[in-house]
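**Q** Model the following, please.
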Amino acid sequence: MSPGDEQGYTDYGDTGHTRTRLPEGDPYGGAPRRPARRSSPRSLVTVVGVVVLLIAAIALANRNTDKPADRATTKGSQPQTSPTAPSGTRPVGTKSTGVPIGFAQTAQGAQSAASNYAVALGSTSMFQKDSRHALLSLLYTSEAAARLQGAMDQAYSAEFLATMGLDTSGNPPSGSTFVSRVTPVGTTVLQYTDSRAKIAVWYVGLIGMAGNTSTDPVTSSWKTWTFDLTWSDGDWKIVSDTQKDGPAPVPGDDKAATSDEINKAIEGYGGFTYAR
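**A** Here you go, the predicted structure:
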């Protein structure tokens, strides 16, 4: 760099001429004195393009004004899937023994009912006789509840409870926490009419004993629970239900939590009322 460059001059070689470059701003603090510029055609095109894109985006957003419709099929037709998404409608306003009830007589109401029924039937309440009977009477039709009660009592036998680390009343040992939770991931309508519905609930379940002396740690499983529902006495009731394994995703690389961490999570994190 030449001395002239340092002072704001440009040397034109042997011509004997120099060009003085005045500073753009006022060295005494005034505003810069620049000649006015007219907008170039390129700038004008850019502005117009942005406006057009903005108008198109607003028009596209306003197109989806239709209310969400229940995607369902009548009995006998090919089943259609209905991706889980919030409807904006409050699912229920009442609960009985901690279980949501009073769902809408719609396909969305049936999906909400099936999701919350899966949570209740997958809870620790099913491992204690009195609460199990209460759930059966609340969620199933009277005929189905009467048919299932004896079979359920045999299934939750003292021998079975012992394999889970529970006593004959379904209680865990002192200092341990028994975990049994169902978390719905999605639902789909397999069949629907105003009086009957067939809903599949895809869920992840947790079950096991959290405690320092536990030999049955809490594990997760993925299953699909299908409910045949009927509209009875102003709510959806279960006529029958079946379960199958999966679909299960590939396990991640998450580090397994300690028993104490699981225990604190179960005690510190509550559940939800699930809504379609």
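**Q** from here on, contacts and neighbour counts on C-alpha atoms
**A** OK.
**Q** ok, Thr106 to Ser220 distance?
**A** Per CA to CA, to the nearest Å, Thr106 is found 32 Å from Ser220.
**Q** Comparing these two, which residue is more hemmed in?
**A** Using other CA atoms under 10 Å, the more surrounded residue of Thr106 and Ser220 is Thr106, with 19 against 12.
**Q** Now for the residue nearest to the more buried one when sequence neighbours are not counted: which residues touch it?
**A** Nearest non-adjacent residue to Thr106, counting by CA to CA, 6 or more residues apart in numbering: Asp194, 6.9 Å away. Asp194 is in contact with Gln105, Thr106, Trp231, counting by CA atoms under 8 Å, 6 or more residues apart in numbering.
**Q** Let's see this one next, to set against the first:
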Amino acid sequence: MTPGDENDYGEPTRTDEGHRYGGTRLRLPEDDPYGGARRGARGPSRSMVTVVGVVVVLIAAIAFANRGGDDSSSGSSAPTGGDKPNATSTTPTGTKPVQSKTGGIPSGFAHTKQGAESAAANFAVALGSTGMFQKDSRHDLVDTVYTATAAAALKAPMDQAYSTDFLARMGLDADGNAPQGDTFVSRVVPVGTTAQSYSAASAKVAVWYLGLIGMSGTTSTDPVTSSWKTWTFDLQWTDGDWKIVHDAQQDGPAPVPGDDAAATSDEISKAIEEYGGFTYAR
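**A** Below is the predicted model:
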């Protein structure tokens, strides 16, 4: 994926406010959040790395299950003060997710506007994963979700951006591995999508998402933090599937932080190991 707005994979720089990678900042923690007792809620969330535009999560979109037909024939004697909503008004919408995968990434999306939205959501998840921090898996991901032309142009700049120094700042070794006993977290959780334009040949889809990134461990000084961003993909229908031609990110929109107590490093590590990601239908 690409940082900022223009596929810029230049060397990360550091400012007083934190690290900036293309158009994305990572604010370093002011103290050791894993060094003491369980923390209370934090104030407005700090900006975090969308590492080379890629960040990351876990969220479930839970909808009411199909309840069948109209309840009017159930024999209920409840008073009818007005028209009741039909049972179908609470059923999930959209087609089922794709069943096929290429390189572990959903593929074979429908040649429709909904198919383009589904592709964009799944591409955001893939490009926001920990696989982007290891060279071989990163190249496979890029080859899978971008057009051949875009992938060929992106691999070298991405390799430079995911440099040894950058990985070290994230707490990873030169091969993108976390220290023994620690858990590196990088996830993207799409909250919604919108097709800003669509035709049979191309589509522009924005994905609003929650990202998680950081190192969970008792010695970590880079705790797992969250951020809200919008990732926009220019897609092209190529060889029977949607592929990325260009992508860009921007901050927000971010909701007001709640008053949930921050989890301990052990709780975060356990959650990451127990809860997997999703294949998105739309």
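**Q** thinking again about what came up before, from the contacts of Asp194 of the first structure, pick the one nearest Pro41 of the first structure.
**A** Top of the list for closeness to Pro41 of the first structure, among these and by CA to CA, is Thr106 at 57.5 Å.
**Q** Map that closest one across to the second structure for me.
**A** In the second structure, the residue equivalent to Thr106 of the first structure is Thr112, according to TM-score structural alignment.
**Q** Break down the stretch 51-200 of the second structure into its helices, ranges please.
**A** For the stretch 51-200 of the second structure, the helices defined by DSSP state H, counting those that start in this stretch cover 113-127, 135-145, 148-161, 164-169.
**Q** and of the ones you listed, who's closest to Gly258 of the second structure?
**A** helix 113-127 (24.1 Å).
**Q** quick one: the closest one to the first structure mean distance?
**A** Superposing on the first structure and averaging over aligned pairs (mean CA distance after the TM-score superposition for the first structure), helix 113-127 of the second structure comes out at 0.3 Å.
**Q** Which strands and helices lie in contact with that helix?
**A** The contact analysis (3 or more CA pairs under 8 Å, 6 or more residues apart in numbering; DSSP states H and E) places helix 113-127 of the second structure against strand 105-106, helix 135-145, strand 183-198, strand 202-216, strand 225-238.
**Q** so where is stretch 20-33 of the first structure in the second structure?
**A** Going by TM-score structural alignment: stretch 20-33 of the first structure matches no residues.
**Q** Centre-most residue in the second structure?
**A** Val188 (1.6 Å; CA atoms, centre = their mean).
**Q** Identify the spatial nearest neighbour of the alignment partner in the first structure of that one, chain neighbours not counted.
**A** Alignment note (TM-score structural alignment): Val188 of the second structure maps to Val182 of the first structure. In this structure, Val182 of the first structure finds its nearest non-sequential neighbour in Gly205, 4.5 Å apart by CA to CA, 6+ apart.
**Q** and that neighbour, how many residues sit next to it?
**A** Look at Gly205 of the first structure: counted by other CA under 10 Å, it has 20 neighbours.
**Q** Please identify the residue in the second structure that aligns with it.
**A** When the second structure is aligned by TM-score structural alignment, the residue opposite Gly205 of the first structure is Gly211.
**Q** Kindly provide the distance from the match of Val188 of the second structure to Thr124 of the first structure.
**A** 10 Å.
**Q** Check Ser96 of the first structure too.
**A** 16 Å.
**Q** Which one, of the helices and strands packed on helix 113-127 of the second structure, ends up nearest to Ile272 of the second structure?
**A** The closest of these to Ile272 of the second structure is strand 183-198. By CA to CA, the value is 7.4 Å.
**Q** Mean distance between that closest one and the first structure after superposition?
**A** Mean for strand 183-198 of the second structure is 0.3 Å (mean CA distance after the TM-score superposition for the first structure).
**Q** What are the contacting residues of that strand?
**A** With CA under 8 Å, 6+ apart as the test, strand 183-198 of the second structure has contacts from 55-59, 61, 113, 116-117, 121, 124-125, 128-130, 178, 203-217, 224, 269, 272, 282.
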